[in-house]
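Pasted the sequence and its predicted model underneath.
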Amino acid sequence: MKHPVDVHVGKRVRHRRWMVGMTQQQLAEKVGIKFQQIQKYETGMNRISASRLWDIAEALSVPISFFFEGLDSGVAPTDEVGGDILADKEAMLLVRSYYAIPEPQRRRLFDLAKVLSDAA
């Protein structure tokens, strides 16, 4: 049975991997395991050990705490749409594209999006 925390951590691994444009195979090679194991981690089927999570965090250039963001202590994570917006592939592509824009233009786009959302 999948534990909700393992599912959450796995989703965060997948999100970060998508954000940096890395395949499961590439991440597996960096960590020294088979890509099938990455698949199991990302679905929460297999629990990630502390040392393996450390390796994954280094490969994805994030602190280990990144994988636990969004968890409330003592409360199991939910699969509400708002709580897991980055599970949507379109949203992930939008975020990846956003960060590919040079900083000055990205700031202007962000300001425009805020104005548009306030007007909606």
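Noted; the coordinates are in hand. In this text the structure is predicted, and so the values were computed from the model without any measurement.

Going by C-alpha atoms from here, please, whenever you check contacts or count neighbours.
OK.

Show the contacting residues for V9.
E42, G44, F67, F68 (C-alpha atoms under 8 Å, 6 or more residues apart in numbering).

Which of these fall in helices?
E42 (DSSP state H).

One more to weigh against that first structure:
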Amino acid sequence: MTHPVDEHVGKRIRRRRRLLGVTQQQLAERVGIKFQQIQKYETGANRVSASRLWDIADALEVQVSFFFEGLPARDGSEAESADGAAEDLFDDKEALDLVRSYYAIPENQRRRLFELARVLSDVA
């Protein structure tokens, strides 16, 4: 049975890896392990040791504390997350691909696209 903390840390590893556009294989190579181990970490099936989490944080360019953000407190209350609602958004592959594609557009065109999206959504 997986521990909720291991599942949370695994999800944070997956989110950051996907945000950077890094495959499990690439992350595994950077850390010096097999990609299957990354799979097990991301599902929470295997617990990540402190030294391995340090290496993963370095490979994904975050502080170790990043993996614990948003973790529910021991009393069951929800902890604040630096990412807020963006966490759920980055679980959706299509949304993540859209964000990556958006930032690949030259800035002047990106601003025009943003304004168009605001007008079309009636948020403006």
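Cool, the structure landed. Predicted, not measured: the structure shown is a model, and the values here were computed from it.

circling back: could you see which of the contacts of V9 of the first structure carry over to the second structure?
Retained in the second structure (both residues aligned by TM-score structural alignment, their matches' C-alpha atoms under 8 Å) from those: E42, G44, F67, F68.

Just the ones of the contacts of V9 of the first structure in strands?
The strands, defined by DSSP state E, take in nothing from the contacts of V9 of the first structure.

didn't P72 of the second structure look like it was pressed against E78?
Yes - in this structure P72 of the second structure lies within contact range of E78 using C-alpha atoms under 8 Å: 4.4 Å.

ok, and the most centrally placed residue in the second structure, which helix or strand is that part of?
Taking C-alpha atoms, centre = their mean, the centroid of the second structure lies closest to R15, which sits 1.8 Å from it. If you go by DSSP states H and E, R15 of the second structure is part of helix 4-20.

what's the average distance of that helix to the first structure?
Aligned to the first structure and superposed, helix 4-20 of the second structure gives a mean residue distance of 1.1 Å (mean C-alpha distance after the TM-score superposition for the first structure).

Moving C-terminal from that helix, which element do we reach first?
helix 24-31.

What residues sit buried inside that following helix?
By neighbour count on 16 or more other C-alpha atoms under 10 Å, the buried set for helix 24-31 of the second structure is Q24, Q25, L27, A28, V31.

Same list, those, but as TSV with distance to V5 of the second structure please.
Formatted as TSV, these follow (distance: C-alpha to C-alpha, whole Å):
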residue	distance to V5 of the second structure
Q24	21
Q25	24
L27	21
A28	21
V31	21
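
and which of these is nearest D97 of the second structure?
Of all the buried residues of helix 24-31 of the second structure, D97 of the second structure sits closest to Q24, with 16.6 Å by C-alpha to C-alpha.

That closest one contacts F35, correct?
Yes - in this structure Q24 of the second structure lies within contact range of F35 using C-alpha under 8 Å: 5.5 Å.

Please report the distance of F110 of the first structure from Y99 of the first structure.
Distance of F110 of the first structure to Y99 of the first structure, computed by C-alpha to C-alpha, to the nearest Å: 11 Å.
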